[in-house]
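> pasting the structure only:
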């Protein structure tokens, strides 16, 4: 029996998302080119850049497996102000002096491992049956729930002009914007460099990695 076109081609597409377009626009662009059913293994905010793992054809049925992979990010956090969204697109909530290097290191120590942090107001989590980001766009103020988040690695790469540059490896469901907010700041830049065994340097939107090859890499990953 012939496979319906919507389920073919099957595989994984690695995309290096630029700042600006939404992840869903990238998904739609790939779907339009291939003609296949297309999903994702975790989105990025419009201001963020980096790796998107898209699932094509029958691979969309394995979305949960890919969604649960750890993710690595590089971010720059302005520690002088918090915003309503934890990123540059939100309204400023407060302004204050940035912490000393010693105080910052102490704060970072408290964010390693499993931490309980509020979910950002512009997340896709449902509040009363509606997506939080839609409530935020309408100006509806809600108290966001907290969630256990896992920070496997958190390294301070640089701290200059009150901006901290961090390298983080986090578990699924962890928001880097929540970590920025916990530090008293907001993300200025955010770039995802890895999802599980896949790296942004491999990104090629025109290439579909066969599903069996992608699954083999998952099996070989530590």
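Received the coordinates, thanks. Just so we're clear, the structure is a prediction, and the values are computed from it rather than from any experiment.
> hey, let's count contacts and neighbours off CA atoms from now on
Fine.
> Not counting residues beside it along the chain, what's closest to residue 133?
residue 122 (3.9 Å; Cα to Cα, 6 or more residues apart in numbering).
> what about the residue nearest to the spatial centre of the chain, distance to residue 73?
Geometric centre of the chain, nearest residue: residue 44, 4.8 Å, by Cα atoms, centre = their mean. Going from residue 44 to residue 73 by Cα to Cα, to the nearest Å gives 11 Å.
> And for the longest strand seen in the chain, what's in contact with it?
Looking across the chain with DSSP state E, the single longest strand is strand 146-160. Under the contact criterion Cα atoms under 8 Å, 6 or more residues apart in numbering, strand 146-160 has outside partners 101, 108, 111-119, 164-175.
> and here's the other structure:
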């Protein structure tokens, strides 16, 4: 039995199973239900998923915000209801030439606006969009702004375009395929999708969940917090820890070396995680405090 299951596991989700189902093996091996992923991958998709466990599930919001890298295949000439291989074909058209596609790709770089797919996990009035769509309704999904940092064409073999895309959180690659197809006077959907990176974590850093070794594959402590952008890791003196654990008002003077250009700070005493705090204007506030240290530092 693993004494401390709090941390992160980086898995390579296979295609053919849902993101939720992919967590079953980890739950079983760690003997815990306190577990969650930080970004859904469609059932047909594969690739990097960051899975948080134990008390580190509180970090989910921070990891969800990380940029993502994908490799995908867009098939032109057809559009499916789900914009992926699992949906029925709802529209067909001619296939554009590569020159047209290259020209239109230019407008999909930088800050763009897109409407997420009808078959998605977006919440609308308490229901998932895909639940509404599968029930025969038309979900009213608001257009959103996302950032496309890079959009590379890797190959073209009619009708399939292989691409590499780096984008912000909340970007739907299926929506890009749909909108690119329509902008070319055609249709398109995603036939293959692999997430190759989440933030600093690349596909090479992941494991198959079936091969999880709880003793060695859980990422913890400073190694975990170093993956978050805009965060400074600070070492604190033992003397101030009881005050932090008791919620004492935070003062910059308590933290020599604090760089106020950062919005967030992970506090450590040696290898012990103490607290995550953040800065708003010139005031510091608690985000969450480690509950593992009370016996050691308040005894």
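Perfect, thanks for sending it. Since this is a predicted model, take the numbers as computed values, not measurements.
> Fetch the TM-score of the aligned pair.
Put the two chains on top of each other and the TM-score (TM-score structural alignment, normalised by the length of the first structure) is 0.92; 217 aligned residues with a Cα RMSD of 2.0 Å.
> Can you find the partner of residue 138 of the first structure in the second structure?
Matched by TM-score structural alignment, residue 138 of the first structure corresponds to residue 135 in the second structure.
> who's in contact with that match?
Going by Cα under 8 Å, 6+ apart, the list of residues near residue 135 of the second structure is empty.
> okay, and stretch 46-65 of the first structure goes to which residues in the second structure?
Mapping stretch 46-65 of the first structure onto the second structure (TM-score structural alignment) gives residues 43-62.
> Would you indicate which residues of that stretch are buried?
For stretch 43-62 of the second structure, the neighbour count (16 or more other Cα atoms under 10 Å) marks 43-57, 59-60 as buried.
> Aligned to the residue nearest to residue 133 of the first structure, what sits in the second structure?
By TM-score structural alignment, residue 122 of the first structure lines up with residue 119.
> for residue 159 of the first structure, same thing?
Using TM-score structural alignment, residue 159 of the first structure pairs with residue 156 in the second structure.
> Once you drop chain neighbours, what's closest to residue 53 of the second structure?
With sequence-adjacent residues excluded and distances taken as Cα to Cα, 6+ apart, residue 53 of the second structure is closest to residue 35, at 4.4 Å.
> ok now do the one you found, which residues does it touch?
Residues counted as contacts of residue 35 of the second structure (Cα under 8 Å, 6+ apart) are 23, 27, 51, 52, 53, 54, 57.
> check contacts around the fifth one.
With contacts defined as Cα under 8 Å, 6+ apart, residue 53 of the second structure is in contact with 5, 6, 7, 8, 9, 34, 35, 36.
> so which of the residues you listed hold up in the first structure?
Retained in the first structure: 5, 6, 7, 8, 9, 34, 35, 36, out of those (criterion both residues aligned by TM-score structural alignment, their matches' Cα atoms under 8 Å).
> in which helix or strand would I find the fourth one?
Assigning secondary structure by DSSP states H and E places residue 8 of the second structure in strand 7-13.
> picking that back up, does the residue nearest to the centre of the first structure sit in a helix or strand, and which one?
Assigned by DSSP H and E, residue 44 of the first structure falls within no helix or strand.
> How much space separates it from residue 35 of the first structure?
For residue 44 of the first structure, the distance to residue 35 of the first structure equals 23 Å [Cα to Cα].
> go on, residue 140 of the first structure?
Separation of residue 140 of the first structure from residue 35 of the first structure (Cα to Cα): 38 Å.
> ok, these two, which is more surrounded?
Neighbour comparison, residue 140 of the first structure and residue 35: the larger count goes to residue 35, with 17 against 10 (by other Cα atoms under 10 Å).
> residues contacting that one?
Neighbouring residues of residue 35 of the first structure by Cα under 8 Å, 6+ apart: 5, 6.
> nearest spatial neighbour of residue 74 of the second structure, skipping sequence neighbours?
Closest residue to residue 74 of the second structure apart from its sequence neighbours, by Cα to Cα, 6+ apart: residue 190 at 4.6 Å.
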